[in-house]
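Q: Okay, sequence plus prediction incoming.
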Amino acid sequence: MTESRKTRSAGPLTYRGDAIPETTTDQRLLDRRGPADWVHTDPWRVLRIQSEFVEGFGLLSEVGHAVSVFGSARTKPGTHFYELGQEIGTKLAASGYAVITGGGPGVMEAANRGAQDVDGTSIGLGIELPFEQGLNDFIDIGVTFRYFFVRKTMFVKYSRAFVVLPGGFGTLDELFESITLVQTGKVTRFPVVLVGTRFWSGLRDWIRDTLLEEGTISPGDPELMYLTDDPDEVVEIVRKSHVDLARREFEAGQVADEAADLHAAEEASESS
């Protein structure tokens, strides 16, 4: 007969034999002299992740209609795309949309700055990085996340559209993740607008000439992205998509008061 091993229960966990910790959970909690390694363990990370979702949802839940603007952190003030990002931020805010960016410098700063220029709502969702960056000075509401996937959830959940100016790997990551979510129906279809025809046309052509030609995407997939150089067209694409969605919700009878108001406003506009 096998000798019964010593057992200790700790909440839902069971330890036996050599796996039993030398101290109890209460002892490790109350003994300030112990090591701090516990804050880096996976169960503790789950609580950190949860807290980041709670903070993000709490911060953005009452923001209203918003548009996320992406682009390079390396774009300098005074350059074409910085000024274009600032103009887009201004026009979006003037049209009633909060402007959400990654909170950093470059294009992100430009869009936040443009929103502030017209007293719009300027939001920055930063990320903890190995090198110092911090939130730019043109943000009214800001939070810095530890985890990329939590931050990405906030971008998608609270945005009516993505506006993507020239950028590097981080910008491409956000672009393709948003396209994938739209393509697979994980999010309600919203526009993804690429700003800078010269910069993005090569990528668009490669998608059409290679991915579509090889059959790795569907015929309608390239049309998930709009391409323009005109800030006014950016706002019009966002606005039209917003109103069209409200109309579909209205006609389906799955409509909030806000969508009904949008539908009525659009009908009035068309009849005037």
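A: That came in fine, so what should we check first? Numbering: from 1, shown residues only.

Q: going forward, measure contacts between C-alpha atoms and count neighbours the same way
A: Fine.

Q: which SS class is E174?
A: helix (DSSP: H, G, I helix; E, B strand; the rest coil).

Q: ok, it - how many residues close by?
A: Counted by other Cα atoms under 10 Å, the residues lying close to E174 total 18.

Q: so who does the closest residue to D232 other than its chain neighbours touch?
A: Spatially, and ignoring its direct neighbours in sequence, D232 is nearest to K91 (7.4 Å; Cα to Cα, 6 or more residues apart in numbering). K91 makes contact with 114-115, 231-232, 235 under the criterion Cα atoms under 8 Å, 6 or more residues apart in numbering.

Q: Below is structure B, check it against A:
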Amino acid sequence: MPDTDTPKPHPAHPVRRECDLPWTCPKPDRDDPRASGMVGAILRSPEYRQADEDVDFLHRYEMRGLRLHLDFDKAESLLTAQGIAHSIVVIGSTRVPEPEAARRALAAFEADRTQAGATPEIERRVRIARRVLDKSRFYEIAQDFGRIVGRSEGPNGQRLALVTGGGPGMMEAANRGAHDVCARTVGLNITLPHEQYPNPYLTPGLCLRFHYFAIRKLHFLKRARALVVFPGGFGTLDELFETLTLIQTRKIAPVPVILVGETFWRGVFDPEFLVDEGVIDPEDRDLFWFAESAQEIWEDIQRWYDRCGRSLTG
């Protein structure tokens, strides 16, 4: 018969032990005077680092697939946890500041011209500064649009998040508008060889930084309900034409694509020429349109969804 008087043991502590295991202390020097030095060398070697704590290992070429995965997963987890389900994406030049800053820049170049004389290079800088000052009106339009998006509210209190690349210029303006009305606003920064800073109007905790342009582009469009494109250069054109290609091929469901400032965009490219040359179809020309004011942009987006019978936040 079993001994029923033997007390049952308590559950083991999940971490603590009553007796240390043999490997909790290194081999003592009294047994081998070389022991502590040899163990120290092992502990200091990069190969001993745990894989997820070994930054040098994670940066190796063969770990690129894992880095791509991490680049996607961190943003996905954070945006999901913050309840960012639907967004309006705003892109545009980082080189077009608010009007007052543009006026200061022009004044500085004009002062240089007065002091040094009208050299061809100074005349070029003055001419460009005047063009930038003219385009600075788009900063105010982007800021107004950010305020509109920030105040918007869909069914059941669902809110649209305003998302930009997190940099200065047009993106700063849109984030600033949302910030003005105390709305959450998102920035998707990218790591570049030269130092950069996010604009100050992003919501802390919602400014993310990516290593890979591809993953950043994915997150721009994954939750996007519209793409609003202000005047810009190579980066702006990259995002614009990639989005149009994805919609053209139906790799993503169509969304409104609005180009702000028709005169600027007519100078950048000629879609009618592309149609006439047979390299795009007439229907591809209708994948985007132009607008001139924040209110017009917003009304166009709402009208597009009404015509589709879809909810902007659904």
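A: Thanks, I have the structure now. This is a predicted model, so every value here is computed, not measured.

Q: Spatially central residue for the second structure, please.
A: L188 (1.4 Å; Cα atoms, centre = their mean).

Q: Hmm, that residue is touching H211, no?
A: No - taking Cα atoms under 8 Å as the definition, L188 of the second structure is not a contact partner of H211, at 10.6 Å.

Q: before we move on, back to that, rebuild the contacts of K91 of the first structure as JSON lines, extending it with distance to G170 of the first structure, neighbour count and secondary structure.
A: Listed next are the contacts of K91 of the first structure as JSON lines, based on distance: Cα to Cα, whole Å; neighbours: other Cα atoms under 10 Å; DSSP: H, G, I helix; E, B strand; the rest coil:
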{"residue": "G114", "distance to G170 of the first structure": "22", "neighbour count": "26", "secondary structure": "helix"}
{"residue": "A115", "distance to G170 of the first structure": "22", "neighbour count": "30", "secondary structure": "helix"}
{"residue": "P231", "distance to G170 of the first structure": "22", "neighbour count": "19", "secondary structure": "helix"}
{"residue": "D232", "distance to G170 of the first structure": "26", "neighbour count": "13", "secondary structure": "helix"}
{"residue": "V235", "distance to G170 of the first structure": "23", "neighbour count": "23", "secondary structure": "helix"}
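
Q: returning to that earlier point: might you report the residue contacts of the residue nearest to the centre of the second structure?
A: Neighbour list for L188 of the second structure: 163-166, 207-210, 216, 220 [criterion: Cα under 8 Å, 6+ apart].

Q: nearest residue to it other than its sequence neighbours?
A: Looking at L188 of the second structure with Cα to Cα, 6+ apart, the closest residue is G165, at 4.6 Å.

Q: what do we get in the first structure for the residue nearest to the centre of the second structure?
A: The alignment partner of L188 of the second structure in the first structure, by TM-score structural alignment, is L125.

Q: And the helix or strand harbouring its match against the second structure, how far off on average?
A: If you go by DSSP states H and E, L125 of the first structure is part of strand 122-127. Overlaying the second structure shows strand 122-127 of the first structure at a mean distance of 0.3 Å from the equivalent residues (mean Cα distance after the TM-score superposition for the first structure).

Q: got the buried residues for the very next helix or strand once past that strand?
A: Next helix or strand after strand 122-127 of the first structure toward the C-terminus (DSSP H and E): strand 141-145. Residues 142-145 are the ones in strand 141-145 of the first structure that count as buried (16 or more other Cα atoms under 10 Å).

Q: Now do the helices for the stretch 201-314 of the second structure: every range, in order, please.
A: Assigned by DSSP state H, counting those that start in this stretch, the stretch 201-314 of the second structure shows helices spanning 213-222, 234-248, 262-268, 271-276, 282-285, 294-308.

Q: Tabulate the ones you listed (TSV), appending distance to L68 of the second structure.
A: Formatted as TSV, the helices of the stretch 201-314 of the second structure follow (distance: least, Cα to Cα, whole Å):
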stretch	distance to L68 of the second structure
helix 213-222	7
helix 234-248	19
helix 262-268	33
helix 271-276	35
helix 282-285	32
helix 294-308	33
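
Q: so which of those helices gets nearest Q143 of the second structure?
A: Counting by Cα to Cα, Q143 of the second structure lies closest to helix 294-308 out of the helices of the stretch 201-314 of the second structure; the figure is 8.4 Å.

Q: Contacts for that closest one next, please.
A: With Cα under 8 Å, 6+ apart, helix 294-308 of the second structure has contacts from 141-142, 144-145, 148, 226, 228, 256, 258, 291, 311-312.
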